[in-house]
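# Sequence first, then the predicted structure:
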Amino acid sequence: MAYDENNVFAKVLRGEIPCHKIYEDNDTLAFLDIMPRSDGHALVITKEKARDLYDISPAGLAKLMAVVQTLAPKIKQAMGADGVLIAQFNGAAAGQTVFHLHVHIIPRKEGESLRPEGARMEDQAKLAAVSEKIRAKLGTG
């Protein structure tokens, strides 16, 4: 299946849909999930037009994962988490709902359950405050 230029993340990349950005470089963009499974749940997306893991260039994948590796401990620290869940889905049967390659960074605290997927839209002011907190840890605040 061909890459859909109108998927929600392509629109975010074009600036047609706003996001709570925490990091951006020439190859990737990281922002908060608007329906987070935990506070600080971030998405890292490639700027390459790739539907999934099978569709991206090896160089693009390396750049994407390097950003995930850099951001995950900073998000963990900013959110006072005990651990971080890294998730990436390929295909609808695997749970992928947006067909633009992305990686979830989900901070986890001992004893706290994840919120159900897509349970509710987070308050925009709260997302803004969380993104500011994470950017401060990254030194980009």
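Sure thing, it's come through. Because the structure is predicted, anything quoted here is derived from the model rather than measured.

# alpha carbons only for contacts and neighbour counts from here, please
OK.

# List of residues touching the helix ranked longest in the chain?
Identified as the longest helix of the chain according to DSSP state H is helix 58-79. Counting contacts by CA atoms under 8 Å, 6 or more residues apart in numbering, the residues outside helix 58-79 that touch it are 27-28, 39-40, 44-46, 48, 53, 82-84, 103, 105, 107-108, 133-134, 137-138.

# again with stretch 12-20
8, 11, 29, 31, 32, 47, 127, 128, 131.

# Among those, which one sits closest to residue 93?
When the contacts of stretch 12-20 are ranked by distance to residue 93 (CA to CA), residue 8 comes first, at 19.3 Å.

# try this one next to it:
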Amino acid sequence: MTDKNCIFCKILAGDIPSAVVYEDEEFKIILDVGPAAKGHMLILPKEHYSDILTMPEELVAKAFILAKKMAAKMESVLGCDGINVVQNNHEAAGQTVFHFHIHLIPRMKHDKIGVTWKPGTLSDADRKDLLEKFSR
């Protein structure tokens, strides 16, 4: 299944050129054209799924196993100090291309890229409420 209006489907079809780092029958990994850091990659399933919620669990598992393998290779090849593995779902969470994908972003100490947030607080009442809701 593909979406003719999806930029990632167009990349996967070869209609838009990309720098392919890895490819198998189910996934293609490309260098991000707007990288947060040198070596920033995207893991794309070859089938179109808008987000993690629409993707079969077996394929989600394979995507994250592939992310782990590529993160290890990224660390070895680039000598980075860390790696962000980022997967956003829906606009409110920062998803801008609605084709499931995983970002692998190599990080160096003091690189000032970001990808952090200020920790909030969790009240006892909120904790109790959330535990009750998720236990149903």
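Structure's in. What do you need? Being a predicted model, the structure only gives us computed values, none of them experimental.

# What's the first helix or strand after the longest helix of the first structure?
strand 83-87 (DSSP states H and E).

# Hey, what's the angle from that following strand to helix 58-79? Just curious.
Put simply, strand 83-87 of the first structure runs at 150 degrees to helix 58-79, going by axes from the mean of the first three to the mean of the last three CA atoms, to 10 degrees.

# Check how far strand 83-87 of the first structure sits from its aligned residues in the second structure, on average.
Taken against the second structure, strand 83-87 of the first structure registers an average deviation of 0.4 Å after superposition, with mean CA distance after the TM-score superposition for the first structure.

# picking that back up, and the contacts of helix 58-79 of the first structure, which of them are in strands?
28, 44, 45, 46, 83, 84, 103, 105, 107, 108 (DSSP state E).

# What about the first one, how many residues nearby?
Spelled out, that is residue 28 of the first structure. Other residues within reach of residue 28 of the first structure by the criterion other CA atoms under 10 Å amount to 20.

# I'd like to know how far it sits from residue 10 of the first structure.
Distance of residue 28 of the first structure to residue 10 of the first structure, given as CA to CA, to the nearest Å: 12 Å.

# what does residue 138 of the first structure give?
Distance from residue 138 of the first structure to residue 10 of the first structure, counting by CA to CA: 25 Å.

# Could you check which of the two has the larger neighbour count?
Just comparing residue 138 of the first structure and residue 10: by other CA under 10 Å the higher neighbour count belongs to residue 10, 22 against 16.

# Who are the contact partners of residue 46 of the second structure?
Listed by CA under 8 Å, 6+ apart, the contact partners of residue 46 of the second structure are 9, 12, 25, 26, 27, 28.

# what's the answer for residue 20 of the second structure, then?
28, 29, 30, 31.

# What is the equivalent residue in the second structure for residue 19 of the first structure?
Applying TM-score structural alignment, one finds that residue 19 of the first structure aligns to residue 18 in the second structure.

# circling back to that earlier point, please tabulate the ones in strands among the contacts of helix 58-79 of the first structure in CSV, including the columns distance to residue 92 of the first structure.
Output for those, formatted as CSV (distance: CA to CA, whole Å):
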residue, distance to residue 92 of the first structure
28, 23
44, 19
45, 18
46, 19
83, 27
84, 24
103, 15
105, 20
107, 24
108, 25
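
# among those, which ones are buried?
Burial by neighbour count, judged by 16 or more other CA atoms under 10 Å, picks out 28, 44, 45, 46, 83, 84, 103, 105, 107, 108 from those.
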